[in-house]
Each structure stands twice: as structure tokens, then as C-alpha cells.
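**Student:** how would this look folded up:
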Amino acid sequence: MPEYAAVRSGESAAHAATETFVAHRNLLFTVAYEMLGSAADAEDVLQETWLRWVAVDLDQVRDRRAYLVRITTRQALNRLRSMSRRKESYVGQWLPEPLLTAPDVAQDIELAENLSMALMHVLETLSPTERAVFVLREVFDLGYEEIAAAVDKTPAAVRQIAHRARKHVDARRPRQTVDPQASRAALDSFQRAVETGDLQGLLDVLAPQVVLMADGGGFKQASPRPILGADKVVRFLGAQGAKFEAALAFEPTVVNGGPALLVRLGGELDGVMAMDFEDGRISALYYVRNPEKLTRIHTETALTTK
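**Tutor:** Coordinates of the predicted model:
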């Protein structure tokens, strides 16, 4: 009987661990993705988190959600440090992996801003620890003591890191609140201009200091450096349109909570073009062509900060 009771107790603990992990899985994925900018690496982090979670004595865990976030953060930090070395040898510009998101993400303005390609790109300029602290504090609103436990720092050190990271991000991220309707109108105008070869229409919808960044990952051709300025971006897009003529097609979509375009070449997916907007114009274009970053673009990814 004692052996049977032990087996039943083990089954109950495993069931509780599974239930808790599944209940918070979307949150944990969002934490890992925000830290890494890669869905594939985020999934690997979740697998590592699960393996460590099932070995935990749940009776000793006061706050299961916080404990899971702590494990995920530590695993993501380890992965982020190894990714930093990978990025040093990456061919061309490295952009975050775009994710197809559900309508509720786009409707939640704060969540959409925190998941935007603009912020994700800025987060790439932080150190691993700064990024972890910024994400946990600014995106997930965790307390300093909870973050300190996750990153193995003192609360005082975390406060300093958070202040430094916030100052760094604020200096680089778009400050203006974006009107979703104005953004959609700008995207529609951009699509029409590209499809019809209307170069003046492109100039009209692009901000004067617009920047275009492209990520081919060595698999597809992409500009090795950002293209800055409306005239240069229009010349680049015009040359691309003339090169492929009618083989190019565009399909509106929503990635990372914001308007974007699926770009098809000869009927096959060529890439995803996400955008930033300012004063009703496009201020940045993020063109991800690396096929390794497009594997999830046809399936909605559930993201949450709750």
C-alpha cells in the first residue's frame, strides 16, 4: 500500500506540474521570444524549462508562475549569450523573426507596441542582462526582487540596470503613438504604389528619413547595410519591382501586432515586410527574407504578458 500511495502521489505531482506549465506556456513563450527575437530558440528554451520544471518539488514552490518565469529567464539568458556569438558571424543584417499574431494582439495597443518589430530591433542593441531586465520590468511589469532572483543580481543592481536599459531604449524607439487606421491606410497606399510602379506614390507614403533593413541570412540576397532616405529606398524598391516585374505579389497581414505584407515571388513566399509608422507615413521597413525565420508565418502565435 505505501508503494501504491507513492506512485499515486507521483502521478498527482506530474499532473499538477503539467497543468501549471500548460496554463502559463503562452506567457513563457512570450518571455523567451522577447528576450531572443527567435521563435525556434524560444521553443528550445521552453523545452529546457519543462525539463527543469518537472524535477522541481512543487510543495516547496510558493508562486509557481514566478518560478516558471525565473527558469525561463535563466535558460533564455544562456541561449541569448550563445546567440550573441552566432550573430557575430551572421551574413548581413540580423532582424527578429516575424510572428503572425492574432487580432487580439493588434487590438491591445500596449502589447502590440511591446511586441513590435521596432522595439524588438532596438532590444538587439542591449546586452543580454540588460535585455532580460528591460523585458521583465517594462514588458511584464515584474518587481525588482523577482527580477533579481531571475538574473542572479541584487535588487539594487537590477534597478540600475533597468534605468540604464530604459534610457537606452527610449533614445532609440519610436516615441509617437501610432493610429491603427492611419497605419493601415499607409500600408494600403504603399502596396498600391509598389504593385503599380508608382514611384511618386511611394515617395508620398514614405517619411523623408525612412530606413529599410533586410535580412537574407546568407540564403537570399539582401542589402548588407540599412538603406536610409526616401529617395534611396524608392530607387531600391523600384529596381526590385523592375527586376521581377509581375512575379511580385503582396498580401496584407499582421505580424507582431502590427500591419505588414507577405511578399510572394512567382507564387512562393519570398519574405515578410513589417513597418513602423509616423505621422501617417512609413518610417521604417523590416524585410525578412531568411527562410529559416519564416517557418511560423502561416500559423498564428499566441502571445501574452499575463
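
**Student:** C-alpha only now, for contacts and for neighbours.
**Tutor:** Fine.

**Student:** show me where the stretch 101-250 of the chain has strands.
**Tutor:** 206-215, 227-228, 248-255 (DSSP state E, counting those that start in this stretch).

**Student:** looking at those strands, which is buried most?
**Tutor:** Highest mean neighbour count of these: strand 206-215, a mean of 22 (counted as mean count of other Cα atoms under 10 Å).

**Student:** here is a second sequence; please produce its structure as well for comparison:
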Amino acid sequence: MRPDPVEIFEAQRPRLLRLAYRMLGVHAESEDIVQEAYLRWHRIDTKVTDIENPAGWLTRTVSRLCLDQMKSARYRREVYPGIWLPEPLIEPEDDTLRPDNLTLSLMMALERLSPLERAAFLLHDVFDLPLDEVAATIDRSPAATRQLASRARAHVRVDQPRFPIPRATGDELARVFFEACKSGDATALGAMLAEDATLRSDGGGKVLAYPNMINGAENLVRLFLGLQRKIGPQMEFLGATVIDGLPGFVSRLDGHLQTTALEVTDGRITAIYVTRNPDKLGGVLRH
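**Tutor:** This next block holds a predicted model:
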């Protein structure tokens, strides 16, 4: 019996979407890439039975489409108003369902890589493709591909979290942090923040956000206390969750939906990622 091309593709779709998102950091563009891959798959419908490794063919197609897209995406991020953050990816309740171990902080580290370094690292280290398949996908020799992956690995190694936080612990941390912000509890905030903690916020030019990264626990405490004095009663906690592998929460501030992801090291918050750009929160509304 001839295999059904649609069934073959749909079985691969979740993995392809995850790969495209990890390459691009934008859900809508990832969905467009996978749809284009489907159209190309559909066009070779009559030859599908001749493809020995459909998963490999689809992975190469999506990866190459992403590489083309990344050239223009990089330019758009250079002219992006303020700080750019990846779209928040709300994780499933069951952490064992996470098919990769990337966090939002690692996604930010990937932004420092060239498109080829990013592709080599993701395909080989995250999605477990053999080196020769990665080389064929990015059209480089195996030796060059190994160097690309090695350079990428060196860049992101320092951002790899050493100890994952259990879901319940992360949820409680997110709730306590939000309550400290809403009540203006400077002592609690100071105890939760690492001395060199940072905050990045992405409003996309659509809503108010801090245009530059804010550094240091003292500066952050002052910022949160000022925010509490202005709109404390309007801070609404909508639920704790996991955002790209980091503990976090969804909230509403001054009428605007936002997500906050917390990077934690040795029990203290070292980085805070706040996404307020409404164009990036469609997936959050669906959860």
C-alpha cells in the first residue's frame, strides 16, 4: 500500500515547527516556513515513495528555508525598536514532553551566532542529526560544519543552566516575585535578585517597554518600586507557567498582557525577560 504523504508530513510537523522556531524565534514565520515545506512536499507527491528518509528530507528543506529567512530576519532585528526577544513559548505542564533542552536565555545566546553557526549547533547538538547530514543541509564540508558547531557550542556554553528548576519550585518563585513587585516589598525583591541581575523588555514599539537593558539588583529594585507606586493596583497575575524552559508568569500591567521569564542561578534571579509586544503574544492567548 502506498504511504500517505499527508500522514508522513503531519507526523513530522511538530518537530519541524520546533526546529523552525528555534532557528527563527518567531512563531508566525516558523509556521510559514513549515507550510512552504509542506507545499514543496506536496509538489513531489508522486515521488514521495522514492525518498528513503522523509524526516531527513523535510528537516533539510525547513533548515534551508530558515537560513534564507534568517538573512532578512537579522536585518529586521537590527532596526527593531528597542530590545528584541524571541516570542514566548509556553511549555506543557508535563516537563518530560519538552523535546529539547533550550531555554529562553539560550535562545538569546543563539542570537549572537551567525546563521550557519546557529543551524549547525541546533541540527547537530539539539536535534541530533549526524554531522554528515548537517553538512549536506547547510552545504558545507563535514570539517567546516564541525568547526561551526564547535564555535557555536563555545559561545552558548556559558549560558547553559546547570541545574533545572522543578516545575513546582519555579511556579512558587514566579508567584512570590510577582507579589513582591505588586506590594513593593523591597526586602523580598533584594533577597531574590542576584547582585548582577539584568532585565530586558520587548515592547516592539507597540507598547511601553524599557529601550535598554537594565543592570544590577539595586537599579531593578528601584525600578519595581517605582512601577508599584504608579500602577501597583493594576498589576494582575494570570498564572505561573514555564516560558521556554524558564520559570515565569503571565500578567496584565496597565491593561496590557505580558509574559515574564526568570533565569535563576544558585537560587537567585539573574535575568528577567519581559515580553509586551502584542504581536508576540498570540500564542499566550491560546493557552
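
**Student:** closest one to T18 of the first structure among the strands of the stretch 101-250 of the first structure?
**Tutor:** Distance to T18 of the first structure, taken as Cα to Cα, is lowest for strand 248-255 among these, at 29.6 Å.

**Student:** can you check which part of the second structure the helix or strand following that closest one sits on?
**Tutor:** Per DSSP states H and E, the first helix or strand lying C-terminal to strand 248-255 of the first structure is strand 258-265. Using TM-score structural alignment, the residues of the second structure aligned to strand 258-265 of the first structure are 246-253.

**Student:** just tell me what V284 of the second structure corresponds to in the first structure.
**Tutor:** Aligned by TM-score structural alignment, V284 of the second structure pairs with I297 of the first structure.

**Student:** same question for F163 of the second structure.
**Tutor:** Alignment note: F163 of the second structure maps to T177 in the first structure; criterion TM-score structural alignment.

**Student:** what does R112 of the second structure give?
**Tutor:** Alignment note (TM-score structural alignment): R112 of the second structure maps to T125 of the first structure.

**Student:** so how far is D100 of the second structure from the alignment partner in the second structure of G143 of the first structure?
**Tutor:** Residue pairing (TM-score structural alignment): G143 of the first structure is matched to P130 of the second structure. Here P130 of the second structure is placed at a distance of 16 Å from D100 of the second structure (Cα to Cα, to the nearest Å).

**Student:** now do M192 of the second structure
**Tutor:** From M192 of the second structure across to D100 of the second structure, the span is 28 Å (Cα to Cα).

**Student:** and those two? Which one has more around it.
**Tutor:** A count of neighbours by other Cα atoms under 10 Å puts M192 above the other of M192 of the second structure and D100, at 20 against 15.

**Student:** I'd assumed I269 was in contact with that one.
**Tutor:** Yes: using Cα atoms under 8 Å, M192 of the second structure is in contact with I269, at 6.0 Å.

**Student:** buried ones in the match of strand 258-265 of the first structure, by neighbour count?
**Tutor:** Counting neighbours by 16 or more other Cα atoms under 10 Å, one finds that the buried residues in stretch 246-253 of the second structure are 246-251, 253.

**Student:** corresponding residues in the first structure for the longest helix along the second structure?
**Tutor:** In the second structure, with assignment by DSSP state H, the single longest helix is helix 54-78. The counterpart of helix 54-78 of the second structure in the first structure, counting by TM-score structural alignment, spans residues 64-88.

**Student:** quick check: the matching stretch compared with the second structure, mean distance?
**Tutor:** Mean deviation of stretch 64-88 of the first structure from its aligned counterpart in the second structure after superposition (mean Cα distance after the TM-score superposition for the first structure): 0.7 Å.

**Student:** that stretch: how far from the chain's middle?
**Tutor:** For stretch 64-88 of the first structure, the separation from the chain centroid amounts to 15 Å (computed by Cα atoms, centre = their mean, to the nearest Å).

**Student:** list the buried residues in that stretch.
**Tutor:** Buried residues in stretch 64-88 of the first structure, counted by 16+ other Cα under 10 Å: 64-77, 79-80.

**Student:** with stretch 83-103 of the first structure instead?
**Tutor:** Neighbour-count burial for stretch 83-103 of the first structure flags 92-102 (criterion: 16+ other Cα under 10 Å).

**Student:** same check, this time on stretch 123-130 of the second structure
**Tutor:** Burial within stretch 123-130 of the second structure, assessed by neighbour count using 16+ other Cα under 10 Å, is assigned to 123-125, 129.

**Student:** distance to R13 of the second structure added to those residues, as CSV?
**Tutor:** Converted to CSV, those look like this (distance: Cα to Cα, whole Å):
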residue, distance to R13 of the second structure
L123, 16
H124, 19
D125, 20
L129, 17
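
**Student:** excluding its backbone neighbours, what's nearest A240 of the second structure?
**Tutor:** F249 (4.1 Å; Cα to Cα, 6 or more residues apart in numbering).

**Student:** next one: P208 of the first structure
**Tutor:** A230 (5.1 Å).

**Student:** spatially central residue for the first structure, please.
**Tutor:** G37 (4.6 Å; Cα atoms, centre = their mean).

**Student:** what's the spacing between that residue and L228 of the first structure?
**Tutor:** 23 Å.

**Student:** in the stretch 151-287 of the second structure, which spans are helices?
**Tutor:** Counting by DSSP state H, counting those that start in this stretch, the stretch 151-287 of the second structure has helices at residues 167-183, 186-192, 217-231, 282-286.

**Student:** okay, the angle between the longest one and strand 246-253?
**Tutor:** To tie it back to what came earlier, the one meant is helix 167-183 of the second structure. Helix 167-183 of the second structure and strand 246-253 meet at an angle of 30 degrees, taking axes from the mean of the first three to the mean of the last three Cα atoms, to 10 degrees as the criterion.

**Student:** need the counterpart of A156 of the first structure in the second structure.
**Tutor:** A156 of the first structure maps onto A143 in the second structure, with residues paired by TM-score structural alignment.

**Student:** with that, I have no additional questions.
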